[in-house]
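**Q** Here is my input, please return the structure:
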Amino acid sequence: MLNAVEKISDEKIERDAVQIWKDCLSIIKDNIPFISYSTWFLPIKPAEFDGTKLKVYVPSNYFIEWIEEHYNTLLNRTVNQVIGESGKLVYLVLDEKEPLTKETTFTQNIPEPKEVKQTVEIQKEFESGLISKYTFDNFIKGEGNQLARAAAYAIGDNPGQTSFNPLFIYGGVGLGKTHLIHAIGNKILEKFPEKRVIYISSDAFTVEFVEAIQSNTVNDFSNFYKSMDALIIDDIQFLVGKEKTQDLFFHIFNALHQNGKQIVLSSDRSPKELKGLSDRLVSRFLWGLQTDIQPPDLETRIAILKNKSETYGINLSREILEYIAHNITSNIRELEGCLVKLLANASLTNREIDFDLVKRTVKEVSTTKQVNISIELITKVVCEYFDIEENKLREKNRRKEIVLARQIAMYLSKQLTKSSLKTIGLHFGGRDHSTVIHAQTSIEEMILSDLKLKEIINTIKNKIEMTAA
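**A** Below you'll find the predicted structure:
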């Protein structure tokens, strides 16, 4: 019976501590900037209250030194107001084994972090910025995003502990970069709800930094982001040309990386293509994994359309899905826009979704110039220019002129069509995707120094476009 009484008493002590600390936070929040409040007070967790002493958990000794130096008067006034003149605040350090010697600041019994998780209520009063609907479950996997998705999923399972830190995802507009990085954050919070995860665009980050300069709270701004377990920044290319923001982000990046915290970045270009970004930032972006997202192939576009149409509650035939997927190839956002427009047209005209309506909607939505450039056409024009039989490009022929023509055809197929590397390789005698990559790289390197070759390729390209128009 005595044990039951003691258990009830302990629970009451914990509940009292939680309520008292909440009362303290409500006063503190009204007296300092929100970013200072988020950085220095939200990480503090209540432990117990014995009638006069409120014991709280803090991350480190340094944390206490900063608080006492900058907010000691506010804390004393707050504790006296909530508890009374005899009230005292006692700190328990979670991460450090050696407590400070001041008895009024620390106790000698440092709790184990595992025990703390069982007794401390998770409390986060800052917006993560994550969009909950973006998850791995509704992200359609395809050939163009396999590596990016696999790395993102691994990070969601084990943030900061993989070799993918930072993870740098790049690619064109509307290909799913934002969906994927939100999915990482949502998975981290699902598996580790106690972690501090934040998503922000680089534009919003810059705006907050400018406001921090104006309010003289740059240190608090920096420390807030350094306190995160996972920092996710979208469209990092917009830091280009913003030297002061780059400088601050460099220090935040270093602090997070050194402490094993996860960094996820997205961009419309690879790190090396971000001209105007400091070399030291680019070098750090190259520390982890850089992976691109390619436009979805036909099968992936069909799967995306099927998934989205089911979400909207409509059942489209395979023929209609294939028609839309064949005609809208640029990005996922345009595919989704087509479905929304299709629903709107059907609703406004009060008619069933048939091929005529689909064709009209596709024409209204598509921003891509409809030209019939195919790998077959490219092969035909290349072979005509070099006076080579088309089947020679599919054979295992190593003659210099044949190899060059094949590489140019592969290069232009990648440039002028939405075909995947695998599809291009199959058209040229079932070659591996790595052969296509090698061809593209070889041609890109050659045209940098060989102006005549560059002119030849431009001539071929113009002929292809004129033939397809």
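**Q** rest of the way, CA atoms for contacts and neighbours
**A** Will do.
**Q** can I assume residue 21 sits in a helix?
**A** Yes. Looking at residue 21 with DSSP: H, G, I helix; E, B strand; the rest coil, it is inside a helix.
**Q** Going by secondary structure, the closest residue to it other than its chain neighbours is in what exactly?
**A** In space, residue 21 comes closest to residue 46 once its chain neighbours are excluded; the distance is 6.2 Å by Cα to Cα, 6 or more residues apart in numbering. Using DSSP states H and E, residue 46 sits in strand 45-49.
**Q** so what does that strand touch, helix or strand wise?
**A** Here strand 45-49 touches helix 2-29, strand 53-58, going by 3 or more Cα pairs under 8 Å, 6 or more residues apart in numbering; DSSP states H and E.
**Q** any idea how far the longest one is from the chain center?
**A** When distances are taken as Cα atoms, centre = their mean, to the nearest Å, helix 2-29 is centred 38 Å away from the chain's centroid.
**Q** The last one too?
**A** Once both centres are worked out by Cα atoms, centre = their mean, strand 53-58 turns out to sit 36 Å from its chain's centre.
**Q** Quick check: next helix or strand after that strand?
**A** By DSSP H and E, the next helix or strand past strand 53-58 is helix 61-82.
**Q** Before we compare anything, build this one as well:
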Amino acid sequence: MSSRSQQPGQIWDAALGELQLQVARPAFETWLKDTDGVAHQDGEFVVGTANAFVSEMLEHRMYPLIERAIEHVIGEPISVRFQVITQSGIAGDGQSEAASRAGDDSERQLTPSAPLQQPATFAPPPSLNSRYTFERFVVGKSNELAHAAARAVADNPGNVYNPLVMYSEVGLGKTHLLHAIGQQALAKGLSLIYATTEEFTNEYIRAIREGKTEEFRQKYRSAGLLLLDDVQFLIGKEQTQEGFFHTFNALHMSNRQIVITSDRPVSSLKILEERISSRLSGGLVVDIQAPDLETRLAILRAKAEQMGVKPGKQVIELLGARIYRNIRELEGSLNRVVAYADLMQRPLDAELVNQVIADAQDAGERRQPSEQEVIDAVSAHFGVDRTTLCGRKRDKKTALARQVAMYILREDAAMGATAIARALGRKDHSTVLHGCKT
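**A** As a prediction, the model looks like this:
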């Protein structure tokens, strides 16, 4: 059969068959499974996707593979375009001309699963922070993937990236995104449960003690969305892990959205039961890094606007130029300067910023050591040369020195796990996260 007589859907199905052999199963399930062939006209093939996030990922990560697969099926050169498909057609100002010419097959739409059912039992409203919305989240290179994934889940809960796992060190915005998903779900009238892992654990233990496990199951398994914060606190709680495992399965099987946060990658949650870790890894796992200078400046400007103050450009740049371990420290520095200006009746200028920063340092802030200084100091203290410290040797003395270096680089040099791994010759930053916690 020639490509001219084949409908776009048939061509794409054949291409998917080839791609399935070339792409890892998790990647295929996440990015390609729910796509569709929409149009084939004038040397262009249009692939329909569920949302803009998927389109962008396919464009940037898989374009060469997809192009080759389609060309192999149709036997001629082709350019590929990715287009978001809604229930009513192609997103935008109506269906594209190319799609309208593609015949009946172009009307195949990506339709979401059945809408989430509301729970039969009453659940109290979740304790979400009203300030944590998507509109107030400052997007930068360090968090854009997590933000896009959270947006996609909020727009189409239960149908994309389920479960969604977001991880980062403390104070970088994962809880903000978790609450933002909840805020949008509530605005749509969907039911949800938001809980920290500590609250989930306490409630589960109380239900067992009071003989109310059936009520606990009914409450959690009837939720439209489950937002669970800090899943790492399940480590070591075997009985609670059992309850979480069955709750997760019940929600996932009924197409209910699950969003989870952690302070480390799923692969580093080693003490969690393997069956839980594998289920968490089966969705989309995204991380949030410490903000770069550009993002720090944007965060300070947004925070100043929320506070109703107008610091000059120099004030923002002076505060943003400092290195912070997390966004809370960054916003705290602005709060401190604004409060000082208000209480002392001083103008909010560069002179005041320098004074407040100097006062904070005099009050106990130490000068931040460099990477080189930390490694040299640790090497001298333990009698281990730099090459050995950054090498693969694992004797007790070297391992201890390396672990101490990791901790100091993180706590005193304010370096992220990825940067520490690179400084010490580690391939995986999860080793650093584990080393800093033991």
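**Q** quick revisit: so the residue nearest to residue 21 of structure 1 makes contact with residue 17?
**A** Yes. Counting by Cα atoms under 8 Å, residue 17 is a contact partner of residue 46 of structure 1 at 5.6 Å.
**Q** so what sits against both of these two?
**A** Counting by Cα atoms under 8 Å, 6 or more residues apart in numbering, the shared contacts of residue 46 of structure 1 and residue 17 are 54, 55.
**Q** about what we covered before: mean neighbour count, the helices and strands packed on strand 45-49 of structure 1: which tops it?
**A** Ranked by mean neighbour count, these are led by strand 53-58 with a mean of 22 (mean count of other Cα atoms under 10 Å).
**Q** Am I right that residue 373 of structure 1 is in contact with residue 415?
**A** No. The pair residue 373 of structure 1 and residue 415 does not pass the contact test of Cα under 8 Å, sitting 10.6 Å apart.
**Q** Settle it for me: which of these two has more neighbours?
**A** Neighbour tally, residue 373 of structure 1 and residue 415, criterion other Cα atoms under 10 Å: the higher count belongs to residue 373, 18 against 12.
**Q** need the contact list for that one.
**A** 416, 417, 464, 465, 468.
**Q** cool, and residue 446 of structure 1?
**A** Applying Cα under 8 Å, 6+ apart to residue 446 of structure 1 gives the contacts residue 453.
**Q** Now the element after the helix or strand where it lies, going C-ward?
**A** Under the criterion of DSSP H and E, residue 446 of structure 1 resides in helix 433-449. Next along the chain after helix 433-449 of structure 1, taking DSSP H and E as the criterion, comes helix 451-468.
**Q** quick check: angle from that following helix to helix 433-449?
**A** Angle of helix 451-468 of structure 1 versus helix 433-449, following axes from the mean of the first three to the mean of the last three Cα atoms, to 10 degrees, is 120 degrees.
**Q** Please point out which parts of helix 451-468 of structure 1 sit buried.
**A** Neighbour-count burial for helix 451-468 of structure 1 flags 454, 457, 460, 461, 464 (criterion: 16 or more other Cα atoms under 10 Å).
**Q** give me every residue that touches the equivalent of residue 125 of structure 2 over in structure 1.
**A** Residue 125 of structure 2 maps onto residue 127 in structure 1, with residues paired by TM-score structural alignment. Counting by Cα under 8 Å, 6+ apart, residue 127 of structure 1 touches residue 198.
**Q** now residue 127 of structure 1: how far from residue 38 of structure 1?
**A** 10 Å (Cα to Cα, to the nearest Å).
**Q** same thing with residue 184 of structure 1?
**A** Remark: distance between residue 184 of structure 1 and residue 38 of structure 1 (Cα to Cα) = 23 Å.
**Q** and if you look at residue 76 of structure 1?
**A** Applying Cα to Cα to residue 76 of structure 1 and residue 38 of structure 1 gives a distance of 19 Å.
**Q** if we can go back for a sec, more neighbours: residue 184 and residue 38 of structure 1, which one.
**A** A direct count of neighbours by other Cα under 10 Å for residue 184 of structure 1 and residue 38 places residue 184 higher, at 28 against 21.
**Q** Residue 160 is in contact with that one, correct?
**A** No. Between residue 184 of structure 1 and residue 160 there is no contact under Cα under 8 Å: 11.9 Å.
**Q** Tell me where the stretch 251-400 of structure 2 has helices.
**A** 274-281, 293-307, 313-321, 327-343, 350-362, 371-382, 386-389, 396-411 (DSSP state H, counting those that start in this stretch).
**Q** Next, the angle from the third one to helix 327-343.
**A** I take that to be helix 313-321 of structure 2. 140 degrees.
**Q** so where is helix 313-321 of structure 2 in structure 1?
**A** Going by TM-score structural alignment, helix 313-321 of structure 2 sits over residues 318-326 in structure 1.
**Q** Would you mark the buried spots in the matching stretch?
**A** 320, 321, 322, 324, 325.
**Q** quick one: the fourth one and residue 360 touch, right?
**A** Which is residue 324 of structure 1. No. The criterion here is Cα under 8 Å, and residue 324 of structure 1 misses it with residue 360 at 10.9 Å.
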